[in-house]
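Enquirer: Pasting the sequence and the predicted coordinates here, then a few questions.
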Amino acid sequence: MTWHGPTFRISDGERVDGAWCLVWRKDEWLDAHHPEHLFVYADGRITRGKYEATDLAGLAKLLASGKIGLTPPGTPPWSAPDPKWESRYPEPLTAESFLVEVADEITRLAGRPTAADRCWEAVRAYRAQPTEERRALLRDAYLAVPAHNRVYVLGDMDLQDRPLRTLLTDLGQAVDGDGPVATEEMHDRARAYFADLFDGEAAAKERRAVLYADEPAAAPEPPVVLCEVVYPNGWPVEPGPFTLRNDFDAPIDHRGRTYPTVAHAYWALSAADPADHDRVLACPTAREAQDTGGRAPRRADWPGVRLAVMAALLRAKFDQHPRLAEVLLATGEAGILYTGFSDAPFWRDEGPNGGRNWMGRLLELIRSELRAAVQGVPS
């Protein structure tokens, strides 16, 4: 089955992750079938559509009764062509193997090892200690993978799962029943396959460690969310995160002109006509500056330079207002999410709906520059 996601539902105020696949539901009134989504969730809940809840046992009954089908009505049964060894195809999807797959998907959503994960762990254990006992455990782990997915368990498009099936076939027995008789030499080749695979994995891991040597090792701090706020009676005396927003009254000098806020400067500098620039500059509030600047024709080069202009304005703000620089530095290493409704999605974070959050990114950049300056580190 093809699983889609992510999705989720809220249960007792908690998010429960889920996924869905397509099944065929029987309409008993019309004696017909129609496609429907089957949702599964990390807590084991299963729903047809989004509302008819059941569990694994209930799903088994629905499959056995024919109320849910896995293929469109009238689809002829499929079987792999002979000989099986030379033409390796997935095992047919059955109700039994689908139930195993659903249980496995619930396990994955819950953050626990899947059957494929456990199979790989058994491969590693056998490679570390290649005993008959470990090989038997590996066979059990392989057979625990949903039958129609076993061919994919190694992720090898060329050899598929042949090395694993060869290794699990007892000496003197035909692989897959119609393949070559397993020999010690074949087992050695299978073991060599996994040795090469894990050696390559170790080399790739070492290479990633070198390439990503500057990746932060500590867990990320919770993000700082800069919400859009309004203070009808004026800004609070004690500076807080609200001072990091562009509409905060922090005059800045930029190229010989003084602007009441970053917002004034940004919209004034975007104007193509000097007269519009001055009208924006004269606006009594940042909101009016944005409204005025938003109506004025913009410079032809503005899309290509606006990030550089905003970065320069932010540097001016925090260089010229040390107390505000302290507020920015106090956010630590946390990500900064610049939210609200007045700025374009290019500048703000919109959560699951998108937003590029360039204001948040630039504030993180300026914060890093300020910290480097405080510590005397050349930037």
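Expert: Yep, that arrived.

Enquirer: From here on, just use CA atoms for contacts and neighbour counts.
Expert: OK.

Enquirer: Burial check on the residue lying closest to residue 345 once chain neighbours are set aside, number of neighbours?
Expert: Leaving out its chain neighbours, the residue that sits closest to residue 345 by CA to CA, 6 or more residues apart in numbering is residue 355, at 4.5 Å. Number of residues near residue 355 (other CA atoms under 10 Å) recorded here: 16.

Enquirer: cool, the one 3 residues further on as well?
Expert: Residue 358 sits with 19 neighbouring residues when counted by other CA under 10 Å.

Enquirer: and the closest residue to it other than its chain neighbours, how many neighbours does it have?
Expert: In space, and not counting its chain neighbours, residue 358 is closest to residue 347: 4.6 Å by CA to CA, 6+ apart. Using other CA under 10 Å as the criterion, residue 347 is surrounded by 21 other residues.

Enquirer: Next, the contact list for residue 347, please.
Expert: Neighbour list for residue 347: 338, 355-360 [criterion: CA atoms under 8 Å, 6 or more residues apart in numbering].

Enquirer: try this one side by side with the last:
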Amino acid sequence: MSSSKLLADAEIKMDQPIKFYSTGDEYGEFSNFAAYPIRIGNRIWPTSEHYFQAMKFKDKKDQEQIRKANSPMLAARMGRDRKRTLRKDWESAKVNVMREALLAKFTQHEELRELLLGTGDAKIIEHTTNDDYWGDGGDGRGKNMLGRLLVDVRSTLREDLSKPKLE
């Protein structure tokens, strides 16, 4: 195959949206369930899902229980438990909390940063019928907020790369 054909195929692929959901799938690293610990403040969170779910609550005891959950799925269940008192500003804060978690994840793990930057200008979509806010709802009508935030983080990482290094 000629090099121009390979380049054309690569460009076509970059025009295609990148869809992810399960951690075992291509681009599964983009999932909040992917096992990439993040440090925020003086605490280490096993996954970005643990952090996101814990931040729903003001009570430090609730946050710590979720941080120590044995899996991101358990952390998600705990975060959806309405026996815990949700912080009053959660609806207005949740996108910024997710952005903070993603920035930590993609700046603290070089291989993830490279993977995200390697997506070029492709649209990134969390493709799932389970969620029409963070995902696309399975039919493209969802808000895809997670995918949109990943595109924002990709732009931020590019900006950081273009800044001159101070020595």
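Expert: Structure's in. What do you need? None of the values given here were measured: they were computed from a predicted structure.

Enquirer: Which part of structure 2 matches the top helix by length along structure 1?
Expert: When structure 1 is parsed with DSSP state H, its longest helix is helix 184-211. Alignment note (TM-score structural alignment): helix 184-211 of structure 1 is unmatched in structure 2.

Enquirer: repeat for stretch 46-55 of structure 1
Expert: Across structure 2, nothing matches stretch 46-55 of structure 1 (TM-score structural alignment).

Enquirer: how near is residue 100 of structure 1 to residue 143 of structure 1?
Expert: 11 Å (CA to CA, to the nearest Å).

Enquirer: Also residue 293 of structure 1?
Expert: When distance is defined by CA to CA, residue 293 of structure 1 is 67 Å away from residue 143 of structure 1.

Enquirer: on that earlier part again, which of the contacts of residue 347 of structure 1 lies closest to residue 277 of structure 1?
Expert: For those, the residue nearest residue 277 of structure 1 by CA to CA is residue 359; the value is 22.0 Å.

Enquirer: Do I have it right that residue 16 of structure 2 meets residue 125?
Expert: No: judged on CA atoms under 8 Å, residue 16 of structure 2 makes no contact with residue 125 at a distance of 10.7 Å.

Enquirer: just to revisit the earlier point, how near is the residue nearest to residue 345 of structure 1 to residue 260 of structure 1?
Expert: From residue 355 of structure 1 over to residue 260 of structure 1 (counting by CA to CA), the distance is 27 Å.

Enquirer: picking that back up, residue 100 and residue 143 of structure 1 - which one has more neighbours?
Expert: Set residue 100 of structure 1 next to residue 143 and count neighbours by other CA under 10 Å: residue 100 wins out with 17 against 13.

Enquirer: The more buried one belongs to a helix?
Expert: Yes: looking at residue 100 of structure 1 with DSSP: H, G, I helix; E, B strand; the rest coil, it is inside a helix.

Enquirer: any idea what it aligns with in structure 2?
Expert: Aligned against structure 2 by TM-score structural alignment, residue 100 of structure 1 finds no counterpart at all.

Enquirer: Flag every buried residue along the helix or strand where residue 66 of structure 2 lies.
Expert: For residue 66 of structure 2, the host element (DSSP states H and E) is helix 60-67. Within helix 60-67 of structure 2, the residues that qualify as buried are 62-64, 66-67, counting by 16 or more other CA atoms under 10 Å.

Enquirer: Looking at those, which is nearest residue 75 of structure 2?
Expert: Among these, and counting by CA to CA, the member closest to residue 75 of structure 2 is residue 66, at 5.3 Å.

Enquirer: Quick check: that closest one vs residue 45 of structure 2, distance?
Expert: In terms of CA to CA, residue 66 of structure 2 sits 9 Å off from residue 45 of structure 2.

Enquirer: where do the helices sit along structure 2?
Expert: Using DSSP H, helices in structure 2 cover 3-15, 48-54, 60-67, 72-79, 90-108, 110-117, 145-162.

Enquirer: Go through these and name the closest to residue 41 of structure 2.
Expert: helix 90-108 (10.4 Å).

Enquirer: and that closest one, which stretch of structure 1?
Expert: Across structure 1, the stretch matching helix 90-108 of structure 2 (TM-score structural alignment) is residues 302-320.

Enquirer: Mean deviation, the matching stretch versus structure 2?
Expert: Following superposition, stretch 302-320 of structure 1 is found to deviate from structure 2 by 0.7 Å on average (mean CA distance after the TM-score superposition for structure 1).

Enquirer: in that stretch, what counts as buried?
Expert: For stretch 302-320 of structure 1, by 16+ other CA under 10 Å, it's 309-311, 313-318.

Enquirer: quick one: residue 317 of structure 1 and residue 262 touch, right?
Expert: Yes: when contacts are counted by CA under 8 Å, residue 317 of structure 1 is listed as touching residue 262 (7.4 Å).

Enquirer: shared neighbours of these two, which are they?
Expert: 250-252.

Enquirer: got the residue ranges for the helices in the stretch 51-200 of structure 1?
Expert: 56-65, 95-109, 115-128, 132-143, 162-168, 184-211 (DSSP state H, counting those that start in this stretch).

Enquirer: between the longest one and helix 115-128, how many degrees?
Expert: Just to be clear, that refers to helix 184-211 of structure 1. For helix 184-211 of structure 1 against helix 115-128, the angle by axes from the mean of the first three to the mean of the last three CA atoms, to 10 degrees is 110 degrees.
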